[in-house]
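1. Mind looking at a prediction? Sequence and model below.
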Amino acid sequence: MLAFLPKLENQPAGIPAPRKTVKAKPAAKTARPKTDGCPPALDGDIYLVKGISAATAPKFHKMGINTVRDLLYYFPNRHLDYSRLKKISQLEAGSEQTIIANVWQSKVNYMGGRRSTEAVLGDDTGNMRAVWFNNPYMVRNLKPNARVVLSGRVSIFNGRPVFESPEWEELPDEADLIHTGRLVPVYPLTAGLHQRSLRRLMKNFIDISTPGISDFLPEDTLKRTRLLPLAEAIRQAHFPDTEELKDAARNRLAFDELFILQLGVLAKKKRWQEQTGRALKINLPAIDHFISQLPFKLTDAQTKCLADIKADISKSVPMSRLLQGEVGSGKTIVAVISLFTAAANGLQGAFMAPTEILAEQHFKSVTRLFASIAKVSTLLDGVYTFEGLLDRPLRVALMISDMKSSQKDILKEKIKKGEIDIAIGTHALIQKEIRFKSLGLAVIDEQHRFGVEQRSALRSKGLNPHILIMTATPIPRTLALTLYGELDLSVIDELPPGRQSIKTRWLKPEQRNSAYNFIRKQIEAGRQAFIICPLVEESEAIQAKAATAEYETLSSEVFPESKVALLHGRMNAAEKESIMKHFNEGKMDILVSTPVVEVGIDIPNATVMLVESADRFGLSQLHQFRGRVGRGTEQSYCMFLAENPSLLGQERLSIIESTQDGFKLAEEDLRLRGPGEFFGTRQSGLPDLRMASISDVGLLEQARREATRLFESDPELNLPENKALEEEIRRVWPKKSEWS
């Protein structure tokens, strides 16, 4: 394709002395005057930066760059390695390479019907061509005898090397390269901004700004951690001198983010522990009698976690505890005993779940448990009243959005008057019009599904109530200590007797019919099955549509002889209640569902779980699906179907197929997918992480150690040497933030 390039005969091989660099044209005037050589204040507007005008500033705003500080921390998303300098005779096809050469000639040629620039260059080992396709304007810059640096990929044509559209720049007098001959930054862009111009602007900006940056880390922290100084780290993060310095820069900047995050979390815990709560009596006869009457014996792990909770709620400091447990480990009974303890003390309890299906499931579980021990005296306006548990009636109610307004009004009034002891519900419990007379304990299930404001709203419903947070999503301890550093941690690390291992298989597309036949045989044996619809998008409308289509195909074509039901989040409460009631009673054989069944559904007779497009889910979510079966006495099975999984998807499916340990799976999920699988930043209330990942266990633990050391010696950061750090924390953790 390059046959039309001129031959290189009679071109000299030597390199003449470099000519002087052509002076750049003066920069265009901007909307506000710049002070050359003097960096603007970090909190100043972006167009105080030299090179950014009132016209270009909006383009930076689109990328979230509004202040000088934003620009300073606008790091490249990668670097091109143009640092390996070669002679022309050493060039090889394919890899990124850099040369220094003289321009012998340049001209415009028609290539593929379009005007392009071609140049002939040489060094003391030979000559070569460079081509810039569809760019005739390059010829203006490539003057004969100019000494230039070129970096890019090399092709071999007719046995000779050719650069195709390489990066280039004239060799500066002091070899201060920007686009070539170094690790070259590649920045995220928006329409109207170009890589070369942004790179040039950033180089000038970084050179001017970084010398004046003061470090906010205390001197002894810097010495102990042996981290780069902040100014050097920022410079090396943008324009690193070596690969090692680039890594060291990222390490320092990532440490800063995790260190400040940890300090904020520790401060949150301290403030919460300074609040005054209600100390509950935990040795009341009614509590011991209730536990002794349970239809099963608590496991050692449940007993230990319950002891942790009792120790907390017996103090006047409000409890703030995270209860982790495997699927089916029995977290709910621990929560129910805790709620019963609050009721025995004359206080109210709230049990908040993220979905109506899960709230309804909890309501059924709680009332069924109480009914197995005590007498149900009335069921009026959705309120169960139990006699014989306390020296007064115990009243339990369900509050969800999908209820008649008249019934909700009645429940609101009863909660306000203290006539409801335990209120179970969704976010409906935290609506402004809901008032508790004396909320003593709030239990939040699957708390990562609630936003920061929602959790805070429930907490504000009482006078600093005790808080118990539960999750069936196993969270690695390191991650838990970061996201929930203000919480104390309890783990139910054993399953109740009788819980069995679920046989798990990853199936290829050609095994689909075998999977259907296996389900058919299980149904013939009197068992039931789940089939999870493949879509994982956020839109419930899209999920419902896809689930409906899957349901129609399965019910009419695949399992016409079976009773197939459909469940998705857009159904109203009555529809969902009816479907789950029929499925639980064995009147339906197969439940086709969206991921709404991930948690909370308990069908002992269901022995098969089939997940479509399983490679699109994370390990923890797949483990949650698997936990919906194996809850009875029969051997249960889980099958994961994937049409064309990526290498990462294949790795996940191999891991889930061979591992039943949810905590081990969570560690792997964190390694493969990062913390986003567990909690999004907006949900968790944490600051944005630009350079750090909380899956970086070593750095996270180092940051936590240093934060704990500093917090123990100066919790208010009042010492003079910590003043700069205190100001940085206030900037990152603004007062208006509610740290969860």
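-> Yes, it's here. Residues are numbered from 1 along each chain as shown.

2. Please count neighbours and contacts with C-alpha atoms only from this point.
-> Noted.

3. which residues in the stretch 251-400 of the chain form strands?
-> Assigned by DSSP state E, counting those that start in this stretch, the strands in the stretch 251-400 of the chain fall at 320-325, 348-352, 375-380, 383-387, 394-399.

4. Revised request: answer the last question for the stretch 501-650 of the chain.
-> Secondary structure of the stretch 501-650 of the chain by DSSP E, counting those that start in this stretch: the strands cover 503-507, 528-532, 564-567, 590-593, 606-611, 637-641.

5. Quick check: end-to-end length of stretch 689-702?
-> For stretch 689-702, the first-to-last residue distance is 17 Å (Cα to Cα, to the nearest Å).

6. Quick check, Leu261 in contact with Gly685.
-> No. Leu261 is beyond contact range of Gly685, at 10.7 Å (criterion: Cα atoms under 8 Å).

7. The two: which is more packed in?
-> Just comparing Leu261 and Gly685: by other Cα atoms under 10 Å the higher neighbour count belongs to Leu261, 24 against 18.

8. what residues are up against the more buried one?
-> Shown in contact with Leu261 (Cα atoms under 8 Å, 6 or more residues apart in numbering): Thr482, Leu686, Pro687.

9. Relative to Gln500, how far out is it?
-> Separation of Leu261 from Gln500 (Cα to Cα): 40 Å.

10. Included below, for side-by-side comparison, is a second structure:
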Amino acid sequence: MTELINIKGIGKTSLARLNQNRIMTVDDLIRTYPSKYRLNEIKSIHKMILNEEITIEGTLNKNPLVYYIRKKLTKMKLSLLIEGKNVDVTIFNREFLKNSLFVGDLLVVTGRFQTPSQLMASDIVKKQNYLEGIIPEYKLEGISSKLFSKWIDYALHYQFVQIEERLPEYILKKNNLLEMNRFFQVVHHPMTLQDVEQSQNRIKYEELLEFFLRLEIMKSEHKDTFIRKKHYDIHKVKEFVSSLPFELTEDQKTATNDIFRDLKSNRQMNRLLQGDTGSGKTVCAAIAIYAVVTGGEQVALMAPTELLALQHQRTLREYLTPFGVNIAFLSSNITGKDRDLILDDLKRGQIDLLIGTHSLIQENVEFKRLGFVVIDEQHRFGVHQRKALRQKGLSPDVLFMSATPIPRTLAITIFKDMDISSIHSIPPGRVPVITEMIQYESVKASLDRMKDEISKNHQCYVIVPLIEGNEESSSISIDEAFELVSNGLPKGIRIGILHGKMKSQEKESILQSFYKNQIQVLVSTTVVEVGLNVVNATFMMILNANRFGLSQLHQLRGRVRRSQTQAYCHLVHDGLKEEESRLDILCKTIDGFEISEADLKYRGPGQIFGEEQTGIPRFKMANFVLDQQLIQIAIEDASLLIQSCDEKSVELKKQIGKTFETYHLD
């Protein structure tokens, strides 16, 4: 096979950049499809519709002005004469264009009109450099779409890679799909919008077919496991439920009944309990844990982070210790004699409930009689980790919990082998968080709100996407955020920093100080996304909110939705219109299921729930929400292929089988 370095125009530097983009072979090159297509068509200003993208041309009639808003964020303003009308144009992070633009230049501008005379631009180019037609755009770091397109043309023209059709002919004809050789020409150089639609349809179909074939293989390899029914003391369980300081919501009652129905059956429980942060999943798990303990069996609860595991320890000790449940905690930080004592007690059956992180799956962790496993934030664990914990007992019942709600239609499609319980309602008395979008230029409004909350003796979070900044990214680092807050608040306010690279003891010290209100403002990365329950925290400012997915932002916002006090969340962003429309969803709803569905439309399930953890690939094109018709076709065809014995079908199943472990399907 010809190597990338043999393609004209690819030298050592270009090769390194390709490798950084996970393009290692010529096959990778031609299978890197356009992320979108740009229809380059210059229109008259009279066809302008406010807030809809348009490409127009005009003459520069004033020298551009550049404003430096903050580190790695600039704004350039231009004035254009367009069809006899003056239009003010604004574009971000294009300050390098200033020295190449001169009064009298004819420019082509793409963007959205915010008013009839103000345009927010996404691209500016001189007229002589503008290409009309359907232009493919590739989402690559450090490589222009124009250059990448040339390399693909060269590879295809000189047949640097052997293109083989892997779909059976009857599948191609049945679904009117492009044959592979024709597909590569069309996807990288469409002549018409119909070409774009046909090529995208082939990509979507193949992605979905491969995914559902994996599910079919999974179904054929995993059968129901039958076990001895659980025995528990129903009177003690009722006494425990009656002791709770609140009434269960209807959703909690339904979910608890689902779990107990599984416990009483002779089929191994394999249930997903999902619900928003603060919806009361842990209480449902606590009731089930207590029931299993009354039957003389042990329980393991595994969480992905020490922070979340410690929170579970606090909550479950409060619920269960008064009822005689012996609870122990295990993490990598517990060593020596303390660890040995826990492991010995566990093996002898002296510990009823063991709570911990990945430490629970180590070989020397042995239970006497493990009957029930609870795995929280299950999508953060790989399949092998989940499987290792299950194997600590003789087919224990397993309850998975997730605070990232999955729309039911998607959950049923993906988790075919799993029963699902959903908690939609929030315990009464909780006040919805007021969420607002704030442009970075107006960040003072957020700092003023923070001052107001601190004056009421409340606490605040400031969230950033990165620990450290870099030259390529315009994201604010944790140190820059600390400086912003320190300079914007009165002296004497106690500010702490928390991130994942800190040592456990240091993190625990910061957290304890925040719990005790010794720290009033906590500047943190997403390490606080789950597991932190500080009811006195009533304000959160999320910097570079546009860098997060909607579901993750909703999870973060849940940190200040812990009491009956009004809480606020400010989404600070860079002012791009398309980001505003996405973030606006969070301002309009607090329903995690609705937010998750919106996130699926924008990003796809692999990015929300994780590729390795759930087995949901990061599709290049297919969308589980928007492509429902194609999904049904792919499901039917996967079922046909799994039974088919023709040469192409058998070969395709072999290829899927080889990559089966890569996707970690459970």
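-> Now that the structure is in, tell me what you want to look at. This structure is a prediction, so every number in the text was calculated from the model and none was measured.

11. between the strands of the stretch 251-400 of the first structure, which one is nearest to Arg626 of the first structure?
-> Judged by Cα to Cα, the one of the strands of the stretch 251-400 of the first structure that comes nearest to Arg626 of the first structure is strand 320-325, at 14.9 Å.

12. what's the average distance of that closest one to the second structure?
-> After superposition onto the second structure, strand 320-325 of the first structure sits on average 1.6 Å from its aligned residues (mean Cα distance after the TM-score superposition for the first structure).

13. which strands and helices sit next to that strand?
-> Using 3 or more Cα pairs under 8 Å, 6 or more residues apart in numbering; DSSP states H and E as the contact test, the elements touching strand 320-325 of the first structure are helix 331-344, strand 466-471, strand 488-492.

14. corresponding residues in the second structure for the shortest one?
-> So that's strand 488-492 of the first structure. Mapped onto the second structure using TM-score structural alignment, strand 488-492 of the first structure covers residues 419-423.

15. Show residues contacting that stretch.
-> Contacts for stretch 419-423 of the second structure (Cα under 8 Å, 6+ apart): 251-252, 254-255, 258, 270-276, 279-281, 411.

16. go on, stretch 572-590 of the second structure?
-> Contacts to stretch 572-590 of the second structure, defined as Cα under 8 Å, 6+ apart, come from residues 432-440, 443, 541-546, 550, 554, 571, 595, 598.

17. how about Glu216 of the second structure, what does it touch?
-> Glu216 of the second structure neighbours (Cα under 8 Å, 6+ apart): Ala638, Ser639, Ile642.

18. one more time with 7 Å
-> Ser639 (Cα atoms under 7 Å, 6 or more residues apart in numbering).

19. before we move on, what about His427 of the first structure?
-> By Cα under 7 Å, 6+ apart, the contact set of His427 of the first structure is Met352.

20. what does it align to in the second structure?
-> Checking with TM-score structural alignment, His427 of the first structure has His358 as its match.

21. That match and His157 of the second structure, how far apart?
-> From His358 of the second structure to His157 of the second structure the distance is 51 Å (Cα to Cα).

22. and Ile400 of the first structure, what pairs with it in the second structure?
-> Alignment note (TM-score structural alignment): Ile400 of the first structure maps to Ser331 of the second structure.

23. so how many other residues sit close to that match?
-> For Ser331 of the second structure, the count of nearby residues is 17 (other Cα under 10 Å).

24. Report the separation between it and Cys587 of the second structure.
-> Ser331 of the second structure sits 38 Å away from Cys587 of the second structure, going by Cα to Cα.

25. buried stuff in the longest strand anywhere in the first structure?
-> Once the first structure is assigned using DSSP state E, the strand that runs over the most residues is strand 96-111. Residues of strand 96-111 of the first structure classed as buried by neighbour count (16 or more other Cα atoms under 10 Å): 96-109, 111.

26. What does Pro407 of the second structure correspond to in the first structure?
-> With TM-score structural alignment as the criterion, Pro407 of the second structure lines up with Pro476 in the first structure.

27. How many neighbouring residues does the spatially closest residue to its match that is not a sequence neighbour have?
-> Excluding the flanking residues, the one nearest Pro476 of the first structure by Cα to Cα, 6 or more residues apart in numbering is Glu667, at 5.8 Å. The number of residues packed around Glu667 of the first structure, counting by other Cα under 10 Å, is 20.

28. Just tell me what Glu667 of the first structure corresponds to in the second structure.
-> By TM-score structural alignment, Glu667 of the first structure lines up with Glu597.

29. Would you agree its match falls within a helix?
-> Yes. Applying DSSP: H, G, I helix; E, B strand; the rest coil, one finds Glu597 of the second structure inside a helix.
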